[in-house]
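**Student:** Here's a sequence, model it:
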Amino acid sequence: MNGSFLLMAFVIGFWCIWSSNREPNSLLEGLTLTIIAIIAKATMEWSGMPNFTPQLLTTWGVLYVFTVAVLEIITRYSVSMGVNLAIAVGGAVGWFFLAQYLFSKPGMDFIAGFVG
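**Tutor:** Sure, this is the predicted structure:
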């Protein structure tokens, strides 16, 4: 289901634009956005509480690191509205496709190769 991924991509893009004129705490805000993504995915798919296996934790960890990286890029390179919008769009699109890949069968197999 891609609805939760689209919602979180929008939230991350909006958060990047909103964070452009301030000093975000990227680690804490990335963790908060990841927790919101976990709750949104569980709620929108009606799957209940997620069963956090090491593979699933690694998947969410990769998405967390991506979110923190996008917020850090906004912090460092926020010089104009055009740059902010480009980073926000790139971060949102990147998060969507990364999440879509990681939760697909090939993505789960790729993560399983690292987790074992």
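
**Student:** Going by C-alpha atoms from here, please, whenever you check contacts or count neighbours.
**Tutor:** Fine.

**Student:** could you measure Gly13 against Asn51, distance?
**Tutor:** For Gly13, the distance to Asn51 equals 28 Å [C-alpha to C-alpha, to the nearest Å].

**Student:** So for those two, which sits in the more crowded spot?
**Tutor:** When Gly13 and Asn51 are compared for neighbours, Gly13 comes out ahead with 25 against 9, by other C-alpha atoms under 10 Å.

**Student:** residue contacts, the more buried one?
**Tutor:** If a contact means C-alpha atoms under 8 Å, 6 or more residues apart in numbering, then Gly13 has Ala88, Val89, Gly91, Ala92 as its contacts.

**Student:** let's see this one next to it:
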Amino acid sequence: MLEAFVLSFWAVWSADRELYPLSESLWFTIIAAFFRHLAEWEMPLVDGRWVAFNSVLWLYTALVFILINRLSSSFIHTLLLTAAAGIGYFHLALHLPDWL
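**Tutor:** Model (predicted):
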């Protein structure tokens, strides 16, 4: 839930500045993975499933940043897009381990 909130906040903050979607989404994914495993008090088991999970989340985050960069014409549009992105990220992160 915290990751979805931070993604939404990052997207709102990024709406009125020059955005580099691939690199910023990569940094977001790295930070989110670090804090996810820090909160669980365990080292990640880096295998193909872990890489696929974080890769899908990275691609989703990059898509969100690209859409925010292109479609946010007003603050209300940005808030609606980021709310939808946060909800989508939460559900994707919740259900993706079952799908993999």
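
**Student:** Any chance you could compute the TM-score here?
**Tutor:** Aligned and superposed, the two chains score 0.96 in TM-score terms (TM-score structural alignment, normalised by the length of structure 2); 100 aligned residues with a C-alpha RMSD of 0.8 Å.

**Student:** picking up where we left off before, which of the contacts of Gly13 of structure 1 are also in contact in structure 2?
**Tutor:** With both residues aligned by TM-score structural alignment, their matches' C-alpha atoms under 8 Å, the contacts of those that structure 2 also has are Ala88, Val89, Gly91, Ala92.

**Student:** Check the secondary structure at the first one for me.
**Tutor:** Secondary structure of Ala88 of structure 1, reduced to three states by DSSP: H, G, I helix; E, B strand; the rest coil: helix.

**Student:** Am I right that it is in contact with Ile17?
**Tutor:** Yes - the pair Ala88 of structure 1 / Ile17 is scored as a contact, 6.2 Å apart, by C-alpha atoms under 8 Å.

**Student:** Between the two, which is the more surrounded one?
**Tutor:** Neighbours were counted for Ala88 of structure 1 and for Ile17 using other C-alpha under 10 Å; Ala88 has more, 27 against 21.

**Student:** Can you show me the helices along structure 2?
**Tutor:** Ranges of helices within structure 2 are 2-14, 21-40, 48-71, 75-99, based on DSSP state H.

**Student:** since we're on the aligned residue in structure 2 for Leu98 of structure 1, how many residues are nearby?
**Tutor:** In structure 2, the residue matched to Leu98 of structure 1 (TM-score structural alignment) is Leu92. By other C-alpha under 10 Å, the residues close to Leu92 of structure 2 number 16.

**Student:** Give me the spatial nearest neighbour of Leu92 of structure 2, chain neighbours excluded.
**Tutor:** Spatial nearest neighbour of Leu92 of structure 2, chain neighbours left out: Leu57 (7.7 Å); criterion: C-alpha to C-alpha, 6 or more residues apart in numbering.

**Student:** Same question for Ser4 of structure 1.
**Tutor:** Spatial nearest neighbour of Ser4 of structure 1, excluding adjacent residues (C-alpha to C-alpha, 6+ apart): Lys41 at 5.2 Å.
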